[in-house]
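Enquirer: Next comes the sequence, and after it the predicted model I'd like to discuss.
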Amino acid sequence: MKESLYNDAVELLKQLISTPSFSKEENDTAEIIINFFTTHGIPCSRVGNNIYAKNKHYDVNRPSVLLNSHHDTVKPNKGYTLDPFTPIVKDDKLFGLGSNDAGGCLVSLIATFLYFYDKDNINHNVVFAASAEEEISGVNGIELVLPYLGNIDFGIVGEPTKLEMAVAERGLMVIDCVAPGRAGHAARNEGENALYNAVDDINWIRNYKFDKVSELLGESRLTVTVIGTENTQHNVVPSTCKYVIDVRVNELYTFEEILDALKANLKSSFKPRTTRMKSTSIKLDHPLVKAGIALGKGYYGSPTTSDKALMPFSTLKMGPGDSARSHTADEYIYLSEIKDGIETYIKLLEQIV
């Protein structure tokens, strides 16, 4: 049965690679996933571009585990030498956009769901969701479908982690800043240069260190990634200068604490774009983590964010593939990684459900 699940998973991934599914444009891959479930005699439902299904013997009185990964992709970068939408198998590698992030995880979790779907001797419900808009943290992704899934007690989020356990994840907050100034003529040394005020603030941001360092996630970090003025003339002192801070937060700080530190030290006004992507962690004595440890899996804190940040229950981020390959040219996943992913997910859940 597992060999058949693996073969079906690989063929499904090839179909998904062949079908563009950029964030907010996942309609066609949503249909492919629906057709896959239909072919296997499994009822499923759709909310926006999110697809979900529940095990055959779903019981509202049982605890539920969610299996989730996303089917949207980023756009291919300019370094591709292969057609990003043509699945190519060579030397155990399956090439194609989204193969590693997170197609391999997605199809491995689908295969795992199929394995448990009609079992009537399990003490947990197994719920599956393929989410949209993960790559842009969109509001029509996992948050849209969660209310339809019933009560979820814990979950596995499929992202490429080399099948190691990401038990914690940095939070992400993007902040738009405006440094004040006053326009004037550069030749007469008039006005107040907003660009210089921005540089003063950026120097503080660059050198500031938060005291609390996480054993899993390290320091919380502030990084300025964008800067600019609206000036088009060289001889005008800019009256405003806009810049953007990328904030990566460990589990020891709240977003409010980060914003308080900025308020106390910056001349610039600022506003966070969103505070949805909070830092998350799962306890090391959680049954999922203990099951992974029993399988010989290590654990770590992940520097990247995922749909895990938007789930109001404990989740373990884990999956086949390597995060270092995500968003790279000529993206690929090893076929053996998919086979290992299915085997690992099944063994993990067999200890629990």
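Expert: Yep, it's here.
Enquirer: can we go C-alpha only for contacts and neighbour counts from here?
Expert: Noted.
Enquirer: Toward the C-terminus, what is the element adjacent to the helix or strand hosting residue 248?
Expert: Using DSSP states H and E, residue 248 sits within strand 240-249. Later in the chain than strand 240-249, the nearest helix or strand by DSSP H and E is helix 255-265.
Enquirer: List the buried residues for stretch 207-226?
Expert: Residues 216, 217, 218, 219, 220, 221, 222, 224 are the ones in stretch 207-226 that count as buried (16 or more other Cα atoms under 10 Å).
Enquirer: contacting residues around the last one?
Expert: Translated: residue 224. 202, 205, 206, 243, 244, 245, 246 (Cα atoms under 8 Å, 6 or more residues apart in numbering).
Enquirer: Doesn't it belong to a strand?
Expert: Yes - the assignment for residue 224 by DSSP: H, G, I helix; E, B strand; the rest coil puts it in a strand.
Enquirer: And it, how far from residue 247?
Expert: Distance, residue 224 to residue 247, by Cα to Cα, to the nearest Å: 9 Å.
Enquirer: How about the fifth one?
Expert: Relative to residue 247, residue 220 is positioned 8 Å away (Cα to Cα).
Enquirer: mind checking how far the strand holding residue 248 is from the chain centre?
Expert: Relative to its chain's centre, strand 240-249 lies at 21 Å (Cα atoms, centre = their mean, to the nearest Å).
Enquirer: cool, stretch 212-232 as well?
Expert: The chain centroid and the centroid of stretch 212-232 are separated by 19 Å under Cα atoms, centre = their mean.
Enquirer: What of stretch 91-98?
Expert: 20 Å.
Enquirer: got it, and stretch 170-177?
Expert: Centroid separation for stretch 170-177 versus its chain: 15 Å, with Cα atoms, centre = their mean.
Enquirer: Presented hereafter is structure B, for comparison with structure A:
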Amino acid sequence: MKTIKQLTLEAIDLLKNLISTPSFSGEEHHTALLIEAWFTHNNIPYKRENNNVWAYNKYFDESKPNLLLNSHQDTVFPNKEYTHNPFEAIEKDGKIFGLGSNDAGGCLVSLLAVFTYFYSHKDLKYNLIMVASAEEENSGAKGLNSVLKHLPTLACAIIGEPTLMQLAIAEKGLLVLDIIVKGTASHAAHNNPNNSIYNALPVIEWFKDYSFEKISEVLGPMKMTVSQIDAGKQHNLVPEQCRLVIDIRVNDCYTNEEIFSIIDKSLSSEKVLITPRSLKQKSSSIPKTHPLVLAGIELGRETYGSPTLSDQAVLTCPSLKMGPGNSLRSHTADEYIFREEIEEAIPLYIELLNKTLL
């Protein structure tokens, strides 16, 4: 069996290869090949559908609960402010630069190393399933959500996202609403008591002023933002419609369906049509008393609630978000991760799972 040091060196090499291989959401074919090569090199059978690659521990036992290890291989498009090639893995001053290094390449290669470390262990309390998923950044239909139907029931999960290896025990969900506010088209010179833009004002005011009663202990209050407005094409024509987009960050006190129901009952009318883009990106959490969380606290990790969305949103089991890197670096120009963060993450993950699996 390889040592932790060997696995760490190989994981960092894989990270550099991933950085050098473009993998925008939906275009991860070549990074999926790199992950296949990792499994092949380590004599681990794997499965693949679209650009998702997954594997099970050697001594998988159907009678045991299943623990998912997951992180994503896709990236956003590079920020225009990059000062160097985003697809060149540059190591300098202890940092590994490159697109996807922090979000979430460092997490992905760390979890692959950890899964490989435990792959041949016998008598684990949980089965381990490793999924290197696609289309996380665009919440695509061919991401982790498409793999779940192939997996056995999951008891819990660790989602690799940059958290400075702290314990994100809850994550806000996302609900995006498209709203059409109707009115009557007319010449701007004439009196029009049914101006769609004016009709939209009380709708905007409602979202500005409304407060949901339940406040999460970990995630805090709900947050609703009118983020887009579109109406009219020329100065002298009152438009028949005013379109709004609402960004809603959902805490773990409400389901997306409950939120939509409250808004729909409050605002929908003949003049106001509300359509949710998706109800699937729900909030997620894991109890503070869960063995994974207790093990992390014992290792000196802190718990917190995360405002950013991840593949946790498609899971129904308790899930913990935890990984090397800093979320504040994600999607920024000259993205990087410290080499030391990966070197520390892999043994820390292993300690966490030793306390949970053995």
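Expert: Noted; the coordinates are in hand. All values derive from a computational prediction rather than experimental measurement.
Enquirer: TM-score for the pair, please.
Expert: The TM-score (TM-score structural alignment, normalised by the length of structure 1) is 0.97; 352 aligned residues with a Cα RMSD of 1.2 Å.
Enquirer: Look at the residue nearest to residue 236 of structure 2 when sequence neighbours are not counted and say how many residues are nearby.
Expert: Excluding its sequence neighbours, the residue lying closest to residue 236 of structure 2 (Cα to Cα, 6 or more residues apart in numbering) is residue 188, at 4.7 Å. Close neighbours of residue 188 of structure 2, defined as other Cα atoms under 10 Å, add up to 14.
Enquirer: Okay, the equivalent of residue 188 of structure 2 over in structure 1 and residue 203 of structure 1: tell me how far apart.
Expert: In structure 1, the residue equivalent to residue 188 of structure 2 is residue 186, according to TM-score structural alignment. As judged by Cα to Cα, residue 186 of structure 1 and residue 203 of structure 1 stand 23 Å apart.
Enquirer: what does residue 31 of structure 1 give?
Expert: Counting by Cα to Cα, the gap from residue 31 of structure 1 to residue 203 of structure 1 is 50 Å.
Enquirer: Which stretches in structure 2 count as helices?
Expert: Under the criterion DSSP state H, structure 2 contains helices at 4-19, 29-41, 106-118, 144-147, 196-209, 256-267, 291-298, 339-357.
Enquirer: In strands, which of the buried residues of stretch 207-226 of structure 1 appear?
Expert: 221, 222, 224 (DSSP state E).
Enquirer: So residue 331 of structure 1 is in contact with residue 96, correct?
Expert: Yes - counting by Cα atoms under 8 Å, residue 331 of structure 1 touches residue 96, with 5.7 Å between them.
Enquirer: Just list the residues touching residue 38 of structure 2, thanks.
Expert: Residue 38 of structure 2 touches nothing, counting by Cα under 8 Å, 6+ apart.
Enquirer: Aligned to it, what sits in structure 1?
Expert: Aligned by TM-score structural alignment, residue 38 of structure 2 pairs with residue 36 of structure 1.
Enquirer: Which residue is the nearest non-sequential neighbour of the residue mapped onto residue 82 of structure 2 from structure 1?
Expert: The alignment partner of residue 82 of structure 2 in structure 1, by TM-score structural alignment, is residue 80. Leaving aside its chain neighbours, residue 80 of structure 1 sits nearest to residue 329 (4.6 Å; criterion: Cα to Cα, 6+ apart).
Enquirer: and the alignment partner in structure 2 of the one you found, what does it touch?
Expert: In structure 2, the residue paired with residue 329 of structure 1 is residue 333, using TM-score structural alignment. Contacts for residue 333 of structure 2 (Cα under 8 Å, 6+ apart) come out as 78, 79, 80, 81, 82, 83.
Enquirer: now that we have the residues you listed, which one has the most neighbours?
Expert: Taking other Cα under 10 Å to define a neighbour, the member of the contacts of residue 333 of structure 2 with the most is residue 78, carrying 19 neighbours.
Enquirer: Off-centre distance for stretch 169-186 of structure 2?
Expert: 21 Å.
Enquirer: List the buried residues in that stretch.
Expert: So stretch 169-186 of structure 2, judged by 16+ other Cα under 10 Å, has buried residues 169-177, 179-183, 185-186.
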